[in-house]
Each structure stands twice: as C-alpha cells, then as structure tokens.
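Engineer: Kindly generate the corresponding structure for this input.
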Amino acid sequence: MLRDEIMEFYRQGGEHSRLAEGQGRWEYLRTWDVLSRVLPTAPAKVLDVGGATGVYAEPLAAAGYTVHVVDPVPEQVAAAGRHPGVTAAVGDARALPAADGSTDAVLLLGPLYHLVSRVERVQAWREAARVVRPGGPVVAATISRFASLFDGFTKGYFDDPQYGPIVDRALTDGVHANDESADRTWFTTAYFHRPEEIADEVAEAGLDLERIVAVEGPVWLADSRLAELLADTGRTELLLRRLRDIEAEPSLLGASSHLLAVARRRQPPGAGST
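Structural biologist: You can find the predicted model right below:
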C-alpha cells in the first residue's frame, strides 16, 4: 500500500512523539483547534484515515466521539487500537473498508501527502466523499510546496549537499523524493501541494470546498522560540487566538508548513443544511 521507503520511515516509530514538542506541538494544537470548530458534535462517528498511532483519535474518543482509525502501517494500527474507545484496522485511503455514508466525518490527516500521483490523491478524496454522510465534513492535511525549502534553513539540512536537489525537485513538480540513498532523518517521499491544487482535487472528487486554512502559519519558522512560547499557557492561547484571525489569508498559506482543507459531501437536492 505504501512505497518501501515510506513504510520504513513510519516503522521507525517517530509518530509516537513527533507532535509532542516544538513545531510538532504547534501543528497538533492548531490542528486540534480547527477540528474543534468544524467537526459535528459528539457522539458523532469519525473515520480517522491515516490516523497513525491515534494522536488525534485518542482525544476525540475521550471527548465522546466514536473513532475508527484506518492506517497502512500495522505497528501504528496496533498502537492506535490500544487507546480507550478507539478501534483500528490496517487499510488504504484509496479503498476504504467502510459502507457508503456510514460515518459523520472523515479525517485525512496523513494520506494525501504520501500519494505522489494526482490520480491516487483524487481517489482518496473520492473514497472519503463516499463514506461520509451527506453534508458531513472531510478534513484533510497537506504539506506546503515550500516546506522543505524552509526546513532546510530552520533545521540545517542544506549543510548536506544531497538535500538541495531534493528541494529543487519539490519546488519544480511537488515531489519530495527521499529514497533509500538519502538521509533518513529528513522527511520521506511525499507530495507537497500548492494551495490552488487542493481546490482542484476537491472539486474533481465531487466535494464542496468550504475553506483552506494554514495550520502553523509562519510561526513555525520561529522554531527556536516555539518551546518557550508553548510552555506559557497565556502565550499559547494568544497564539491560537491570533492565528484564527489570519488562518485563511490567501497570501500566507504558502508560508505554513501544513494546510488543512475542509470540504463537505454534497447534500441531495432539497435536503436541509447540517
């Protein structure tokens, strides 16, 4: 289901701790902030596709949601299934093991950026549209086209001469190609989106795009100060509040490491709003 280098990357177990501090913690807090505003109220059913070790499934279940994780990495499925109230199974975003209209919301917080082919990404969107109820949200994460360029400076990756060509390819056609010959501490093979591409994929899949928002915004570039800011509850709340004000500003979308697209399955003619 996954390319060999992608499977190996996730079998290293980094998803257990990636969102615990620094840039990862800010990504988590902002993603949770958006989810808390767009998901239907508990006890709705949430299908968490590519949910990894259950980092979002666990708090969703604790909040009263019925959560099922589908992920291609067996070790991550096992970890997710150990959380109270969470069920999990090995599966593929392009062929979901769920009936039509059987869930209230679908999360695609991991699959889209590991489907390098546009055809496969649209298929994942279509599968999400198929299994969500009419009017239900599909919330999907993508990585910005420019993320590896910024990472090269904030994390010092450009010190390795192999990194520059990877960035050049990503900037040219969106493919961040990190195969077995490159440094495994860098992000694995992925597709990095331009914001306008997301809208095109959503439309082709037959969903209605509600909005695209920046997850971290430009704040993630201040990596050296993030730990200090997030250690202070007041500053964290201020960051969250101010980022909500500009999260959908088109001119800032490309400066965020991750983007979230919120789309909805179309209502049948004459149906009421959700």
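
Engineer: from here on, contacts and neighbour counts on C-alpha atoms
Structural biologist: OK.

Engineer: Does Glu120 touch Arg94 like I think?
Structural biologist: Yes: in this structure, Glu120 is within contact of Arg94 by Cα atoms under 8 Å, at 6.9 Å.

Engineer: Between those two, which is the more surrounded one?
Structural biologist: Ranked by neighbour count (other Cα atoms under 10 Å), Glu120 and Arg94 place Arg94 first, with 19 against 16.

Engineer: residue boundaries of the helices in the protein?
Structural biologist: 4-11, 22-38, 57-62, 74-81, 118-131, 147-154, 163-173, 195-204, 223-230, 233-246 (DSSP state H).

Engineer: So for Asp104, which of those sits nearest?
Structural biologist: For the helices of the chain, proximity to Asp104 was assessed by Cα to Cα; helix 118-131 is nearest, at 8.6 Å.

Engineer: from the middle of its chain, how far away would that closest one be?
Structural biologist: 15 Å (Cα atoms, centre = their mean, to the nearest Å).

Engineer: Tell me the buried residues in that helix?
Structural biologist: Glu120, Arg121, Val122, Gln123, Ala124, Trp125, Arg126, Glu127, Ala128, Ala129, Arg130, Val131 (16 or more other Cα atoms under 10 Å).

Engineer: ditto for stretch 224-231
Structural biologist: Leu226, Leu229, Leu230.

Engineer: Also this sequence, please, to line up against the first:
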Amino acid sequence: MDETPTGTQPATSRIDTSVAHPARRYDYFLGGKDNFAADRESADRMMTALPTARVSALENRRFLRRAVEHLAGEAGIRQFLDIGSGIPTSPNTHEIAQGIAPDARVVYVDNDPIVLAHARALLTSGPEGATAYVDADLREPRRILEHPDVRGTLDLSQPVALMLVAVLHFIPDTDDPRGLIAPLIQALAPGSYLVLSHATLDFMPARAAEHIRSLTSAEGFYPRPRAGIETLLSGLDPVDPGLVPTPEWRLQREPAPRPSAADVAGYAAVARVA
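Structural biologist: Predicted structure coming up:
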C-alpha cells in the first residue's frame, strides 16, 4: 500500500495509512488529493453501494455554506464550533462567516493528523476574527468543551453555532450519538444553533436500502431514518423549513437543476437552542 497520499502532504507517525478515515474519504469524494489507498478503496466500495455518494458530499458542502450564510447574516451568530470539519475545502466555515461578519470566531475540531496539518497551514483568520483547530474526537465531548483553544476562542456564555455536518452518520447506535452530543448542546447558551446533516436511506426501496445498509456498515457508515435523525434534534426549535432533504434546505439561491432527495440521500436542518 502506498505510504503517501496522492497530494504532497507528508504522512506523520500518527497516520495509519492502512485504515480508511472519514475525513480523507470525504476528501476523495470531493475530488481532493489528500487521501490514501485505503481511503479510496473504502470510498469506491461505498460508491458501489451508493453511486451518488459524491453528489451527496458536494451537496453537504453547499448546505454548510447556506447554513453559515443564514446564521452569520440573518441570525447574527458570530461564533462557530465545527466538529468533524474534515480536510479544508474552500469555502470553509470561517471564510463564509468572516465574509459576512469579519469578527466571527471559529473553532474546527477533527481527529485526523492530515486535517491538523492542513488546518494549521490554511485556516488563518482575518485580523478582526479568530480561528483555532482542536485535535479531538466527537466521542470526547467534554474534552472538546474543556480544551483551552475552545475556551480561548469562543465565549460559551454567548450564542454559538454547533456544526455537525455529515459527521453523525459515522457514529453507530451502540455509541449513542444523541448521548454524545447532549453535553455539547447543553453547553450552548440560549440563542445558539445546531447545524446538522445526516445520511439516510429513506428515499430508496426497502429491499435495496437493507442491502446498502449491510454494505455501508462495514465501512463504518450508518445512515438513519428520519425518525432517528429527529431524535438528534429533540428539545431544539428547527428553523424554517425544518428537517428536509439536504438539497431542499433554503435552496432558493442554488442554480437549477437541483439533485433529487434520492440522489443526495440525506436530511439537513438548522435548529435553535431555546
């Protein structure tokens, strides 16, 4: 197996090139070059089961842009905690937010050393705002909340947008995804928001969905039905248009034609913390 990604970023001693990582697999879906053979092989297996996986990845990035534009603009949010941020792909959360509000402050969280290397090199803030990167896992919410770079960049007594875009479908039910994110949501001040997108097989025939589920779970990928995703939003107030297929969330400014719900196979929502 090759020991360097298809790009120029060198591997570090912490990178296990034999195991696929969601951030590098996502990079491959988006046409990036910071991925290894294991990531590409895993992605190709997923695309065999879900031929539109690349379309879904692109639509998740578009949803992120629309959500951040809404929050930094209409909602007036100036702080963002982006967990499972992945390898930087422009426009990033801070680029979108600071393009609207130059004083916006953003913390990225991921657990891949390649993401860390890119973040340190590329995720630079404008002079009025701030960005930071935390090397941590969503499965360690307390560690994230107590990290000095989170505490030093964000004021958790003020509203924050918690970004969980295309990340919770990598957490199996046995790891209790709602329980994992509960401390994060509880730490948010009133007027904060949760930004969520999540894969689903709801738009496929039942027999095909069951077959795909058995294939994708072997890759550490766990699509959920609408009811399971609604559970992740429990106690929050979804903003219009609520939990909808990802390509349909505030699509008015997107060029036509748009991909279908079946093409993207995901739901998305932005919900307010009361």
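
Engineer: Mind putting the helices of structure 1 into CSV with distance to Arg265 of structure 1?
Structural biologist: Listed next are the helices of structure 1 as CSV, based on distance: least, Cα to Cα, whole Å:
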stretch, distance to Arg265 of structure 1
helix 4-11, 30
helix 22-38, 14
helix 57-62, 21
helix 74-81, 27
helix 118-131, 6
helix 147-154, 29
helix 163-173, 29
helix 195-204, 10
helix 223-230, 35
helix 233-246, 24
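
Engineer: Please name the residues that touch the aligned partner of Val167 of structure 2 in structure 1.
Structural biologist: Mapped onto structure 1 by TM-score structural alignment, Val167 of structure 2 lines up with Pro111. By Cα atoms under 8 Å, 6 or more residues apart in numbering, the contact set of Pro111 of structure 1 is Val49, Gly50, Ala93, Ala124.

Engineer: Next: Leu230 of structure 1.
Structural biologist: Going by Cα under 8 Å, 6+ apart, Leu230 of structure 1 touches Gly22, Trp26, Thr236.

Engineer: Most neighbours out of these, which is it?
Structural biologist: Ranked by neighbour count (other Cα under 10 Å), these have Trp26 at the top, with 26 neighbours.

Engineer: which one is that residue nearest to, not counting chain neighbours?
Structural biologist: Glu216 (6.5 Å; Cα to Cα, 6 or more residues apart in numbering).

Engineer: any idea what the one you found aligns with in structure 2?
Structural biologist: For Glu216 of structure 1, the residue aligned by TM-score structural alignment is Pro247.

Engineer: Quick check: that match touching Arg66?
Structural biologist: No: if you go by Cα under 8 Å, Pro247 of structure 2 and Arg66 don't touch, sitting 10.5 Å apart.

Engineer: between those two, who's got more neighbours?
Structural biologist: A count of neighbours by other Cα under 10 Å puts Pro247 above the other of Pro247 of structure 2 and Arg66, at 23 against 18.

Engineer: how far away is the counterpart of Arg121 of structure 1 in structure 2 from Glu146 of structure 2?
Structural biologist: Here Arg121 of structure 1 is matched to Pro177 in structure 2, going by TM-score structural alignment. Applying Cα to Cα, to the nearest Å, the value for Pro177 of structure 2 to Glu146 of structure 2 is 20 Å.

Engineer: Please say which position in structure 1 His211 of structure 2 maps to.
Structural biologist: Checking with TM-score structural alignment, His211 of structure 2 has Asp168 as its match.
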